[in-house]
Structure formats: C-alpha cells, structure tokens
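Novice: This is a predicted model, with the sequence first.
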Amino acid sequence: MALMGQSRWCDLIQDINRGDFTEIEVLLEELDTRLWPMLADHLFNYCDEVDPSALLSWASNRTIIGERVFAEHIIKRLKFGDRVICFHRRFMDPFYARTTSSLELYSAADSTHREQIVCSIMDQFLSDFVENIDYCPVQIASHPNFVVQPVDDVLDDPLIRIILNITVPLMKDPNGADISDVTIEEEATIIMKDCAGVLEDMCAQKKRKRSQQVSQLYDKWSGKLNQEMRDTLNPESVATALRILQAQVKPNEKHVKREEIKFLKYLERIPGHTVQSSPSRKSSALRDSKRSILLKSLSGEVDKSQALIDKIHQTRWKATKVSDRVTLYSSSLTGMSARMDVTLDSEDVISILRSLFNVPLLFAHWDFTDLDTSDTHRRTRFRRNFPFPFSPRECCVYTRIEMLREGEGVLLIDDDEATPPLDGYVRASAYLGGAHVQRQEGSSLVRFLLHCDLGGSVPQWVMNMQTKETFKLFTELASKLAEMK
C-alpha cells in the first residue's frame, strides 16, 4: 500500500467540504473492511458538524456492493446525529410528557384499560409525527428517485426503517440520547415500552394478531403516514428537505474545528498510511512534528493513547499473581487500580479490542446502562449501592477503540464529566484506563488496566474489596479471551 503524506488528508477534508467523496471511495478500496466502522464514525461526526446532507446523499446513491456496506455504517450513525435529535424532539418531548402524566392512571388500570391509555397516547403521537414529518432528515438517506407502491394497508419501507431504527429505540430508552428536557419517571418507561410495541406491531405488516383498539389505530394512521412519507420522498420535495435539514442545526465553528482535528488525527494513524521519516525528509518531518503539536494545542487534549501506554509501563505496578499466560498487578496509584497482562493465541487485534469493548469493564459487579453506543464508541453509566453508612456511587465513562498502526491498537476508557450526576448518588471518577493490544509472532499481548476513585470518604478496606472484585473480573475476562483463535 502506498505511503501517503498528511497533505492528502487535508485535501480530503477540503473535498468533503465541497461534497466530493471520490477520495473516500479510493480509501475504501485500500482499507481493510474491518476498519470501515471506525472510518464511518469519524467521517459522519465531522460531516454532522458541517452539513451531513452531501454525505447522506452520497451514501444513498452507492451501487457497488462494498460501498453500500460502508454506506449502511453511515446511515446507522444518522440516528445519533444532531438533525435526527432535532426532528424527534418535536414529537418525543410531548410523548414523554404524556406518558409521565398518565403514569398514575396506567398503574391503577387493568390490562384492557391500559391498552386504551396506550392507544390514546399513540394516537396523539402519530398525529404529531405526521405533522412534523417534513422535518425528517432521513429522506436524504433514500435515493431521490425512490419509488413506492401505493399500498395503504401496510407501512412503506422508509417508514419502517425510521420507526424501527430510530423512533422505537428512543421510546424504549429515553435516556439513550440527549433528546428531552422532560423529567422522566423510571416507572413511565413501562408505558413507553408498550407504546413502542404498538409501533413495532404496525411495522409487522399484518403478520401479528392485533386487538380491536390497535387495529383501529393502525387503520386510522397507516394510510396518512404512508402518504406523508411519499410526499416527502417526492423528488420535488428533496430540495426543500435539504434546506430544512441545513437549517435545523447551524454549524458551530469550534465544534467543526474540533471534529476536523479528530478526523485528521485518525486519518494520520490509519494502518499502512502513516508518513515515514527519513534523512532526506527532515524538513518535512519537522513540519509534521510542528503540525502535530499544533493539533494537540488546538484540541486542548493530550494524546491519550500514548498516555495510556505510558501509564501501563509505570514502575508503580507490582505483580501480585503470576500464571502461565496471565499476570495481575496492583499499584500505589490513588484510588482503586488494577492491571492485567495476558498473552492470547489470536493475532486478530481488532477482534480482541472489540471483545473488550463489548464488556462493561470499569467496575466489577456494578449495574450499568449504555447511554449511547456505536461500533467504536460507548458511553456508559455505572451504579452501585454500598454497605451502610456509605452512599451509593455512580460514574459515567466514555469508551472508544483506536487503531495506532497495523497490528496495534488501544481501548480507551475515560471519565465522562459532561453527563450530570444522578441525585442521591456520589459521583465516582474514572481515571484514564483501558487496554493496549500488540500483535506478536503467532499471538497477541494484551495489557489492561483500570483506575478509578470511588469519591467521598471511603476507607481503604472498601477500595481493597473493589480491587479484589476487579481481579476476579480480570481472571474471568482472561479465560474468555483465551478462547479466541
């Protein structure tokens, strides 16, 4: 694979700003398909800050099978975008308010009357949905020449995609995105899940038996929903839809610059695409070094990947248990800290990182809820009650995967300070942690560390208890990872 300089990536950014994704198509041919989800993350995050309409139009028009697979990664990320949140906020806020206000009545009702309450809520919800469908950005993800068959007794495919991929998840998990200012009672999520079931039932296209009340709701709204979506997907409406899409969220220059820096840093680290320094290129290397420093100063953050690697290799770590392939370490770091080194037979670094990514690793035996997730990013809230007289603890963390080069990558776990703490809980802090995975001859070395502070006044024996639980988690994790080939 040819070596490419940083100028290529700067040119690529400029091309994207012009709506030209030719260089992305070239990059897709060069990249391992396992790296596509990460590229999709960075590409969409940048375009979402600038204007995602060109990217979504490009994605919707892919005809080559490989490019269509990548396009699906882009479309999936749309539900985390600012425009989709703005669209759903129009009818989800009233929906959340109605379910919360109906909680007392719902709790006292029998099953028949509960269904009546749910259908009443959904009747108003569907009315709001139809009223605001012109603001839906998802029509940009459909081909402008999309043709639908006029069959009013089933929901059309574009509607099903919107409802099942975006609306239903937001109903089932109202905390899954920063979408509402309404205070949502936890008990109200039961009603929301029932409402989500009605939508799922509507998308089943008469494959399920419906009650009379749900059937009446379906008959009332299916035709209207289909007609409104067809009008929205009409090629003559696309230009208007684009203007609405662009007007919903104005670009924030600071956010645009932040995402541009992140995107550039990612591109510069793509395996096989890094710039190699040589004596004949000292001036170029010097410029690259200065540019790297500039990027760090602009982003206001250090290179956390390198910081994690440095932290793993600190001399404070002392081996406490050594076996054939696993070594456990403790340290004198503030708070609770634990580390594990394990050698695996697998050479598939990306699969190892994904296996680690899919496990809620920070706190052993804590309850957890994913606030939002993608293929390479995860924001999670952990909660746990402690023995009297200690207050319950909670912590929010941000986990992400970064490939450093071919055969080497990191899983970064860091504190998510932006998420507000829960009432009645003491906020615990997550210090920089995660895993460094390096491919070796016929195996991979995984170095993993966790480091946190439980917050408040916690005696050392409680910290030690948490450390022991973490070591047990490490041992179980090592056994699962050892099964990878």
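Specialist: Yes, it's here. Residues are numbered from 1 along each chain as shown.
Novice: can we go C-alpha only for contacts and neighbour counts from here?
Specialist: Fine.
Novice: Show residues contacting the longest strand along the chain.
Specialist: Taking DSSP state E as the assignment, the strand of the chain that covers the most residues is strand 393-405. For strand 393-405, contacts defined as Cα atoms under 8 Å, 6 or more residues apart in numbering pick out 269-272, 305, 353-354, 357, 376-386, 409-417, 419, 421-422, 425-430, 454-455.
Novice: Let's see the ChimeraX selection covering just the buried ones among those residues.
Specialist: Selecting only the buried entries of the contacts of strand 393-405 in ChimeraX, with 16 or more other Cα atoms under 10 Å as the criterion:
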select :269,270,271,305,353,357,376,377,378,379,380,381,382,383,384,409,410,411,412,413,414,415,416,421,426,427,428,429,430,454
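Novice: take the one below as the second:
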Amino acid sequence: MGFKMRYLLAGVLCLASCWAQAAEDWQLAKDEDGIKVYLQAVPGSPYKAYRGVTVIDADMGTLRRLMDSAADACTWIHECKEQKLLRREERQAWTYTRFNTPWPVTPRDCVVHITEHEESDGAIRRELEAVPGYLPDEDGYVRVTRVDGYWGFVPRDGKIEVTYQVHTEPGGSVPSWLANKFVVEAPYNTLRALRERAQRAQ
C-alpha cells in the first residue's frame, strides 16, 4: 500500500472515530435519587435527546406487565393524559397517547410503533418510533412528528437496569424553556414513577 493511500486511510479512520465519539457525547444533566439523566445534542434539531438510567428492584415479568398495560401507563409516564392500545401483533404494538402541556402551548398527541427484541441473556429492548400518519389528526392536539428511542431492560444481580432514551420532535411551536425542562423532567419523572409502581407490585 502506497504512502498516500495509507495516509488517506488513516484520515478516514480518524474521522470515523471522531464521529463515533460525538455520537456518544452524552452530558450528565441530573443525578438524583438513583436516577441519572443525560442529554445529547442532535444534528439538525433544536431539541436534545435524553437518556435516563436507573436500577429497579423488580423482576422482568413485573416490568413487562406495566409496559404492556397501555391504559395504566399514564400513572407513571410523565405528563401523560391518556393512552390506549391501537393494535398488537406478536412483538409489535401501536399506541396512541395524549399529553398535558402548560398553557398556552397546544396539547400534543402521538402514535408510536413499539418493537420488542429479547436477547439470549434475558435482556429486553423495546424500540420506539413515531408513526404520525397512522391516525388522522385530532382536533385540539398537535401531532408529535418524530420519536426515536427505546426502553432497555438488563438483568443485574437480581434487579433490572432500566434505560429510557428518546429524541422527540414535538411539532408546532414549543418555547425553549419548556423544551429544556421537558428533556430532563420526562425521563426522571417517568423512571421514578415506574420504579415506585414496579417495586410496590413485587
């Protein structure tokens, strides 16, 4: 291999390494009550992605039951007003959710496609993807245009490490103060409420 080719290859590998590092550039935004919340800038979007991580003293079956009960999910999902199951096919589900928003912001709704994957070690990952055109728009609500994320459940010494990671494009106009507040409160409050429900159910 010639010198120029080796130089070019080294440059490409360096760029790839830098891009990979940037992709994992999560900044700790909150660390409280056993819950850590990280934020990450998303290229081309004014809204940051969030990642919440905690450990829940519950078994996988309890967490799966809580996840599968769409109607009860609003008892632990941050600012959830109403949620219902639209369709289920084996390891896939489609849900419709309405969210509360402070005045004067128009309330949001969202249709999400959930795909579950189970690993050989017992870990579970539920991929989340918005499908805004799945239902017609609802009067009085702005449809969330993008949701990319997942729920991760990994067994750890008799407990479950739970990761909740999402990037959302809420549609319409959202004040920066509300967006910045939401990306920290949503994972923190959701994980805290889920942990309380799961541990009570043991």
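Specialist: Okay, I see it. Since this is a predicted model, take the numbers as computed values, not measurements.
Novice: Quantify their similarity with the TM-score.
Specialist: TM-score for the superposed chains, counting by TM-score structural alignment, normalised by the length of structure 2: 0.67, backed by 173 aligned residues with a Cα RMSD of 3.3 Å.
Novice: just to revisit the earlier point, which element follows the longest strand of structure 1 toward the C-terminus?
Specialist: strand 408-415 (DSSP states H and E).
Novice: Give me the angle between that next one and strand 393-405.
Specialist: 160 degrees (axes from the mean of the first three to the mean of the last three Cα atoms, to 10 degrees).
Novice: ok now strand 408-415 of structure 1, how far from the chain's centre?
Specialist: Computed by Cα atoms, centre = their mean, to the nearest Å, the chain-centroid distance of strand 408-415 of structure 1 equals 15 Å.
Novice: Which residue numbers in structure 2 does it align to?
Specialist: The alignment of strand 408-415 of structure 1 onto structure 2 (TM-score structural alignment) covers residues 123-130.
Novice: what's the answer for stretch 450-461 of structure 1, then?
Specialist: Counting by TM-score structural alignment, stretch 450-461 of structure 1 corresponds to residues 166-177.
Novice: quick one: the aligned partner of Ile56 of structure 2 in structure 1 from Thr467 of structure 1, how far?
Specialist: Aligned by TM-score structural alignment, Ile56 of structure 2 pairs with Leu344 of structure 1. From Leu344 of structure 1 across to Thr467 of structure 1, the span is 24 Å (Cα to Cα, to the nearest Å).
Novice: now Phe95 of structure 1
Specialist: 43 Å.
Novice: Over to Asp370 of structure 1?
Specialist: 23 Å.
Novice: Mind checking which of these two has more residues around it?
Specialist: Remark: of Asp370 of structure 1 and Thr467, Thr467 carries more neighbours, 22 against 16, as counted by other Cα atoms under 10 Å.
Novice: got a list of what the more buried one touches?
Specialist: 336-338.
Novice: in the strand or helix carrying Asp219 of structure 1, what's buried?
Specialist: Taking DSSP H and E as the criterion, Asp219 of structure 1 maps to helix 212-233. For helix 212-233 of structure 1, a neighbour-count test (16+ other Cα under 10 Å) marks 214, 217-218, 221-230, 232-233 as buried.
Novice: And that helix, what does it pack against?
Specialist: helix 111-131, helix 157-162, helix 188-203, helix 235-248 (3 or more Cα pairs under 8 Å, 6 or more residues apart in numbering; DSSP states H and E).
Novice: Now the last one: buried residues?
Specialist: By 16+ other Cα under 10 Å, the buried positions in helix 235-248 of structure 1 come out as 235, 238, 241-242, 244-246, 248.
Novice: now swap in the third one and tell me
Specialist: Of the residues in helix 188-203 of structure 1, those with enough neighbours to count as buried (16+ other Cα under 10 Å) are 188-199, 201-203.
Novice: In structure 2, what stretch matches that helix?
Specialist: Against structure 2, helix 188-203 of structure 1 falls on no residues (TM-score structural alignment).
Novice: ok, for Arg143 of structure 2, nearest residue in space, not its chain neighbours?
Specialist: Asp109 (5.0 Å; Cα to Cα, 6 or more residues apart in numbering).
Novice: which one in structure 1 is aligned with the one you found?
Specialist: Under the alignment (TM-score structural alignment), Asp109 of structure 2 pairs with Glu394 of structure 1.
Novice: and that match, how many neighbours?
Specialist: Glu394 of structure 1: 24 neighbours (other Cα under 10 Å).
Novice: contacting residues for the match of Ile56 of structure 2?
Specialist: Leu344 of structure 1 neighbours (Cα under 8 Å, 6+ apart): 325, 443-446, 481-482, 484.
Novice: Of the residues you listed, which are still contacts in structure 2?
Specialist: Retained in structure 2: 443-446, 481-482, out of the contacts of Leu344 of structure 1 (criterion both residues aligned by TM-score structural alignment, their matches' Cα atoms under 8 Å).
Novice: Which ones among these lie within helices?
Specialist: Among these, the members found in helices (DSSP state H) are 481-482.
Novice: what's around Thr106 of structure 2, how many residues?
Specialist: Thr106 of structure 2 has 16 nearby residues by other Cα under 10 Å.
Novice: now do Val162 of structure 2
Specialist: The burial count for Val162 of structure 2: 24, using other Cα under 10 Å.
Novice: mind listing what the residue nearest to it when sequence neighbours are not counted touches?
Specialist: In space, and not counting its chain neighbours, Val162 of structure 2 is closest to Phe153: 4.8 Å by Cα to Cα, 6+ apart. Phe153 of structure 2 makes contact with 60, 123-125, 160-163 under the criterion Cα under 8 Å, 6+ apart.
Novice: Quickly find the element holding the aligned residue in structure 1 for Phe153 of structure 2.
Specialist: Using TM-score structural alignment, the equivalent of Phe153 of structure 2 in structure 1 is Val437. Here Val437 of structure 1, judged by DSSP H and E, is contained in strand 433-440.
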